[in-house]
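> I need the structure of the sequence given here:
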Amino acid sequence: MQLNLTGHHIEITDSLRNYVDEKMERIERHFDKVTNTHVILTVENVRHKAEATVNMRGNNIFAESTEDNMYAAIDSLTDKLDRQVKKHKEKITDHHQKESIPLVDTEEE
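Below is the predicted model of the structure:
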């Protein structure tokens, strides 16, 4: 998964980058067909905003979160993305049971 991290009115430090990487790994664990993720971290007055667009096979998912702390905003964002990814995965999974076909012919002679 390719991760693009952008900061508006905030400098992206190594600790922030590592924290976002660590949290986004959880999303990739639940659905391995994620190709690209773009995360934007923004500071507006005292509100910290994190938003992300996740590109995956079959769908694009967007979520945003605003909190008083940037780390809390990232946590909330990944929780929202995780729920959406699980929902997408559930939708594309085929839940119909296949007919069971016996492998061995059990005719008596």
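> use CA for all of it now, contacts and neighbours both
Noted.
> Can you identify each of the strands in this protein by residue range?
Chain-ordered strands for the chain, with DSSP state E as the definition, fall at 2-8, 34-44, 47-56, 59-67.
> can you list contacts of the longest one?
The list of residues contacting strand 34-44 from outside it, by Cα atoms under 8 Å, 6 or more residues apart in numbering, reads 1-10, 28, 48-57, 70.
> ok, back up a step: export the strands of the chain as TSV, with columns for mean neighbour count.
Below are the strands of the chain laid out as TSV (neighbours: other Cα atoms under 10 Å):
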stretch	mean neighbour count
strand 2-8	14
strand 34-44	17
strand 47-56	20
strand 59-67	16
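> export those strands to a markdown table and tack on distance to Asp14?
Output for the strands of the chain, formatted as a markdown table (distance: least, Cα to Cα, whole Å):
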| stretch | distance to Asp14 |
| --- | --- |
| strand 2-8 | 11 |
| strand 34-44 | 14 |
| strand 47-56 | 16 |
| strand 59-67 | 21 |
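> which one of the ones you listed lies closest to His95?
Nearest of the strands of the chain to His95, taken as Cα to Cα: strand 59-67 at 19.4 Å.
> Please generate a structure for the following sequence too, so the two can be compared:
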Amino acid sequence: MDIVVTFKHLEPTEAIKKYAETKISKIEKYLSNIIEAHVILSMERIQHKESGVASIKLVAKNITINAQEESPDIYAAIDLLTDKVEAQIKKHKEKTREKFQDSEPIDIFAEEMSTPYVEIISNYEIKQMDLNEAINKLNKKNENFIIFKNKESSKNSVLFAKNNGEYAMIEINS
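From the prediction side, this is the model:
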């Protein structure tokens, strides 16, 4: 995780920077996929008093968190900020957990595992006819295919209608 600390209207000291980086890096135990944390530390006049203001923009894989806290002491503002961010992360995780607990489990193999119904026809009569007769009979029947003995080749054949309106024939070698 990249942590960028920026100072605004505040003397940049290594101690404050290290403190902020240490506190923010502890957030990683709650959210492991953090990409970047940009922390802005400043001193501002709020209600006629000098206050330390700590704000953060935390960018993770699936979430961006923005937070700001103020306190008379900049260290206390950093502490309040990290507590606030941790609470937001916990709230986000709880919402995500509830979302997935409420949903029904999806069985992706159920469709593949179920055996389709197969109708077994044991008394199918194979008649001898030419290709034109087979096409005419297929058009009259409410079936997708017809099995016949081809008069020209004397082979058992399967004729079926394709999706584009054409026909295909398979000759079976015995």
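> Give me the TM-score for this pair.
Here the TM-score for the pair of chains, by TM-score structural alignment, normalised by the length of structure 1, is 0.82; 99 aligned residues with a Cα RMSD of 1.8 Å.
> returning to what we had before: of the strands of structure 1, which is nearest Glu22 of structure 1?
Across these, closest to Glu22 of structure 1 is strand 2-8 (Cα to Cα), at 11.2 Å.
> what about the closest one, how far off from structure 2?
Compared with structure 2 after fitting, strand 2-8 of structure 1 deviates on average by 0.5 Å (mean Cα distance after the TM-score superposition for structure 1).
> Could you check how far that strand is from the centre of its chain?
Mean-position distance between strand 2-8 of structure 1 and its chain equals 15 Å (Cα atoms, centre = their mean, to the nearest Å).
> what's the angle between it and strand 34-44?
In terms of direction (axes from the mean of the first three to the mean of the last three Cα atoms, to 10 degrees), strand 2-8 of structure 1 departs from strand 34-44 by 10 degrees.
> Which other helices and strands does strand 2-8 of structure 1 contact?
For strand 2-8 of structure 1, the elements it packs on are strand 34-44, judged by 3 or more Cα pairs under 8 Å, 6 or more residues apart in numbering; DSSP states H and E.
> check contacts around the residue lying closest to Arg45 of structure 2 once chain neighbours are set aside.
Using Cα to Cα, 6 or more residues apart in numbering and skipping the chain neighbours, the partner closest in space to Arg45 of structure 2 is Ser51 (6.1 Å). Taking Cα under 8 Å, 6+ apart as the contact definition, Ser51 of structure 2 lies against 43-45, 70-74.
> Pull up the aligned stretch in structure 1 for stretch 19-38 of structure 2.
Mapped onto structure 1 using TM-score structural alignment, stretch 19-38 of structure 2 spans residues 19-38.
> now stretch 59-66 of structure 2
Residue correspondence for stretch 59-66 of structure 2 in structure 1, counting by TM-score structural alignment: residues 55-62.
> follow-up on the earlier one: can you list which of the contacts of Ser51 of structure 2 carry over to structure 1?
Compared against structure 1 with both residues aligned by TM-score structural alignment, their matches' Cα atoms under 8 Å, these retain 43-45, 70-73.
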